[in-house]
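>>> need the 3D shape of this:
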Amino acid sequence: MQEPASDKLKTNDGVRAASKRRPAGTKFDFMVVSNRLPVDRCTSEGTEDDDGGWRRSPGGLVTALAPLMTKADGAWVGWHGAPDETVRPFSHEGMDLVPVQLSSDDVELYYEGFSNATLWPLYHDVIAPPEFHRAWWDSYRKVNRKFADAVSRHAADGATIWVQDYQLQLVPRLLREARPDLRIGFFNHIPFPPPEIFAQLPWRKEIIDGLLGADLLGFQRPSDAGNFMRSARRFLGASVKQQQVHVKGPDGAITHIARAQAFPISIAVEQISDLAKNPAIIERSRQIREDLGNPKTVLLGVDRLDYTKGIRHRLKAYEELLDEGLIKVEDATLIQVASPSRERVEQYRLLREEIEGTVGHINGTYDTIQNTAVRYLHHSYPVEEMVALYLAADVMLVTALRDGMNLVAKEYVTARTQDTGALILSEFTGAADQLKQALLINPHDIDGMKNAIMRAVNLPVREARRRMKGMRKQILTHDVDHWSADFLGALNEKVVRDDS
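Take a look at the predicted model:
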């Protein structure tokens, strides 16, 4: 039973407490564990009630799991977003939240360092060189233990634990050692590299061993699951049979079976579809085109500002089409939304400077008084504005050099309720496995990308409808609820051990 709002605690000495808190010692049967909690702190001044001082974060994972957690008496474990601040467990919109406290050093070394300057580039085919620092690794281990300890304290006997993503790869093993009664799942939202690349990591054995603490390991693509299995065999000498690893304890006896499978994540289809049919959003999409001067073709790119997204390659191809006269600024505009990302990391600061310099050069060369070649937007937008952009765009450009899934591609297709438009999709995204009717490209092949753009611009109506209808059918039957149900269903399956 939750405490009444009147029992809230005031902020004092760096300690914050939300208004609705479970009694101390409450245990949960289902827990999601991720680097961040599914809420963001509101910035409005004068808010004393902490429950009113938070808002639910956008994103498919939160949309998928929040209702599930409410039904399953679940709790979400994660960092609340502010370093050097203690926040006690609280409830928000029916979700019980267990904050993990991180120091400024933790954020710098564990998150900005090991997670995003070591693992992120390594797992994305070393598009940028990863850095290997022992101090970062020490912090990663320490923070993973903080998360595992928080779960152990709050998990009921026999609870189901679902750990999310590359920041927490040691948590499954730590949980198995502390709480062998738990059912542990792990999902990797980014690619898992082949052993030839993973071999570079000095702590490769520890990472594999950490992951093998899980009963079920989920990946975006079958190739990612295969890469993990090959690494487990190569670096730990694990006994791998089909999709199973027979994990042994210190005495050599098999403690459990860890399975690795592909569970491609999806989006909140109903939400995007409903917004795409909303008259106000349809009108907003018309206004966007009008503000651009009603060009014949609107092309759209929506990405986090990250070197894996292929934004530079996309701009190069578009500039060459303008230079060759195949696309004219009077007829076409490229909208590039590049939401801010990891701005304290040097590589990202340099990337932003390069992208903005390239956009400035293109516009300076090809703009007219009435027309803009590239409309560059370095912002994050609410989902309503994103759907309006999807409706306004004739061609969606998803040119990632490497991507676990790419949900933007799925959102664009879902929003095209009239089966119009064209999707240009990198074959190096997880979405390419499912959206086979897209115009698939190798983003490193600039000429190939240019040809795909021209094909998309001139795509016959009948072919466009056929392609979009096929992609929409796939997404509508495999939404984010289907993803979570598939994973949790597999996690709770009884596994028969084959010792033959």
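
>>> from here on, just use CA atoms for contacts and neighbour counts.
Noted.

>>> quick one: neighbours of residue 242, just the number.
10 (other C-alpha atoms under 10 Å).

>>> packing partners for the helix or strand harbouring residue 451?
Using DSSP states H and E, residue 451 sits in helix 446-457. Helix 446-457 is packed against helix 311-323, strand 422-426, strand 439-441, with contacts defined by 3 or more C-alpha pairs under 8 Å, 6 or more residues apart in numbering; DSSP states H and E.

>>> buried set for it?
Using 16 or more other C-alpha atoms under 10 Å as the burial criterion, the residues of helix 446-457 that qualify are 446, 449, 450, 452, 453, 456, 457.

>>> just checking, the third one touches residue 321?
Yes: in this structure, residue 450 sits in contact with residue 321. The criterion is C-alpha atoms under 8 Å, and the distance is 6.8 Å.

>>> to compare against the first, here's another:
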Amino acid sequence: MATVALRFPSKVRLVVVSNRGPFVLKETATGVEKQWAVSGLVSAIMPLFRTTPGTWVAWGGRFASEKEAGTTYQEGNLKWVEVPLTRREVELYYDGFANQVMWPLCHHFLEKCVIDPDWWTGYREVNQKFASLTGKVGHDADLIWVHDYHLALVPSFLRQQAFAKKSPKIGLFWHIPFPGPDTWEVVPWSREIIEGLLGADVIAFHVPKYVENFLQCVRAFIDATVLPGGKLIFYQGRVVEVQAIPVGVNQELFSSLGKNPEIREKAELIRQQIGGEKLLLGVERLDYSKGVLDKLSAFERFLEKYPEYHGRVTLLQIAVPTRNGIGAYTELRRRVEALVGRINGRFSTPAWTPVRYFYRSFDQKELAAFYLAADVALVTPLRDGLNLVAAEYVVTKGEKPGVLVLSRLAGIACHLREALLVNPYNPEDMVEAIRQALEMPVEEQRKRLQALQQKLARWTAATWVRSFLKTTLEHRAEYSVATP
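Next up is the predicted model:
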């Protein structure tokens, strides 16, 4: 895969910290094997290390023994340091608090939150382990970049450490939605979580709404002053900066995939194999926040309301497995596959299957072929931090027509107003958006896509990395402020 190296001051010493990193470790009969990880975060940041030496601290995805020290790998300019986690630590920190408290809470599924003090204790202890190891390997770092809700306490723990030389700048990027204080009240440890984040010099989110929600939480829970202008917080004698810096996609990659003759041929083959006049596409992890059940229900209602489309339109739904073993996800899969069966049982003919369902992942080239094949992309999460599938579809399409139907509750919707915006909780809204998308004139499709492409060209994965690092490196912790 071709990537462009990001320019970055060569003398700056950078440490990236995240739950999962560029490698996954697999236990084999001959020992531990290292495999490259596939993730949006890795794709966005790895080009930086093509020209700049740095360190990445992350869990390797395996269970370590109690006193295991973890593994270190050198891959070109990048040193990867594994945070060894035992099965029990993963159960408490990751399966428990991160995935059954933080994730549902931030996506507004409060009924799925399980308040367990043992999970919280495990979460704190693992965050402390990440911070301790980061402090050791990053003792001479200029900048430590922490990622996401798994590690909300790490900035504060790092702030408490004594670094051998100068203290590094600490930045944190929060990748999922950030709710307001009324939602955070559900968690007994909300104050500690906000304090943990405030250990950073710079905290960034995808969109301004999440920034405002964070500032409201600071006002509600913390003895701190939000300075005029709403981007700076005076806290414990220093200034914390809060920004909206949205992640983008690799424009060059997806644009080139869309023009690739092999992939275009594959897209045509997909159309021939599925048949019919129109193809709708859904691509998401099988997570309750992604709204797959609601999308399928809306499609079922569409077929009921508009029988003239029977035999003419097919929904191809890709559901990527995620978090296997957690009860809510097992139940979701059961319900989704039951609904797919019901729709196909009700409406199928010998020549037409209304829903083609895949419970598996696809690589970027395969996804690009699906994007090119689809007349309409249905990106309708019930809540999403940003949603890059929408951006990937738009960029891959290039000059080809297509329609993006996008949930108003996806973070990216505030940028992509030329999409057909829908309320995913309103079935009739979804039904009419599907009809409008299928009947939209080709000229209007191209006009809307071109406007979306122009917007996306301004914020790419590379501009996100550069903007965040520049903001954090230039941050001044001391400002001339008057406090009450």
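
>>> TM-score of the superposed pair?
In this superposition the chains share a TM-score of 0.92, using TM-score structural alignment, normalised by the length of the second structure; 463 aligned residues with a C-alpha RMSD of 1.8 Å.

>>> dump the helices and strands packed on helix 446-457 of the first structure to TSV, plus distance to residue 402 of the first structure and mean neighbour count.
What follows is those, written out as TSV (distance: least, C-alpha to C-alpha, whole Å; neighbours: other C-alpha atoms under 10 Å):
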stretch	distance to residue 402 of the first structure	mean neighbour count
helix 311-323	12	19
strand 422-426	8	27
strand 439-441	12	21
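
>>> picking up where we left off before, could you tell me where the helix holding residue 451 of the first structure falls in the second structure?
Aligned by TM-score structural alignment, helix 446-457 of the first structure falls on residues 427-438 of the second structure.

>>> out of the helices and strands packed on helix 446-457 of the first structure, flag the one nearest residue 180 of the first structure.
strand 422-426 (41.6 Å; C-alpha to C-alpha).

>>> just the strands in the stretch 1-150 of the second structure please.
Assigned by DSSP state E, counting those that start in this stretch, the stretch 1-150 of the second structure shows strands spanning 14-20, 23-28, 31-36, 54-59, 72-75, 78-82, 143-147.

>>> format those as a markdown table; extra columns: mean neighbour count and distance to residue 350 of the second structure.
Formatted as a markdown table, the strands of the stretch 1-150 of the second structure follow (neighbours: other C-alpha atoms under 10 Å; distance: least, C-alpha to C-alpha, whole Å):
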| stretch | mean neighbour count | distance to residue 350 of the second structure |
| --- | --- | --- |
| strand 14-20 | 22 | 45 |
| strand 23-28 | 15 | 44 |
| strand 31-36 | 11 | 43 |
| strand 54-59 | 24 | 49 |
| strand 72-75 | 12 | 53 |
| strand 78-82 | 22 | 53 |
| strand 143-147 | 24 | 50 |
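
>>> kindly reformat these as CSV containing distance to residue 189 of the second structure.
Formatted as CSV, these follow (distance: least, C-alpha to C-alpha, whole Å):
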stretch, distance to residue 189 of the second structure
strand 14-20, 20
strand 23-28, 31
strand 31-36, 35
strand 54-59, 24
strand 72-75, 33
strand 78-82, 28
strand 143-147, 20
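
>>> nearest to residue 331 of the second structure, out of those strands?
Residue 331 of the second structure lies closest, by C-alpha to C-alpha, to one member of these: strand 14-20, at 25.5 Å.

>>> following the helix holding residue 451 of the first structure, which helix or strand comes up?
helix 461-476.

>>> buried residues, stretch 489-500 of the first structure. List them.
Buried-residue list, stretch 489-500 of the first structure, by 16+ other C-alpha under 10 Å: 490, 491.

>>> so which residue is smack in the middle of the first structure?
residue 189 (5.8 Å; C-alpha atoms, centre = their mean).

>>> show me what that residue lines up with in the second structure.
In the second structure, residue 189 of the first structure lands on residue 175 (TM-score structural alignment).

>>> list the contacts for that match?
Residue 175 of the second structure makes contact with 147, 148, 149, 205, 206, 385, 386 under the criterion C-alpha atoms under 8 Å, 6 or more residues apart in numbering.

>>> sec struct for it, please.
At residue 175 of the second structure the chain is in coil, as set by DSSP: H, G, I helix; E, B strand; the rest coil.

>>> how close does it get to residue 430 of the second structure?
26 Å (C-alpha to C-alpha, to the nearest Å).

>>> do residue 380 of the second structure as well
9 Å.

>>> what's the overlap in contacts for these two?
Residues touching both residue 380 of the second structure and residue 430 by C-alpha under 8 Å, 6+ apart: 295, 422, 424.

>>> isn't residue 216 of the second structure up against residue 181?
Yes: contact criterion C-alpha under 8 Å: residue 216 of the second structure and residue 181 qualify, at 6.5 Å.
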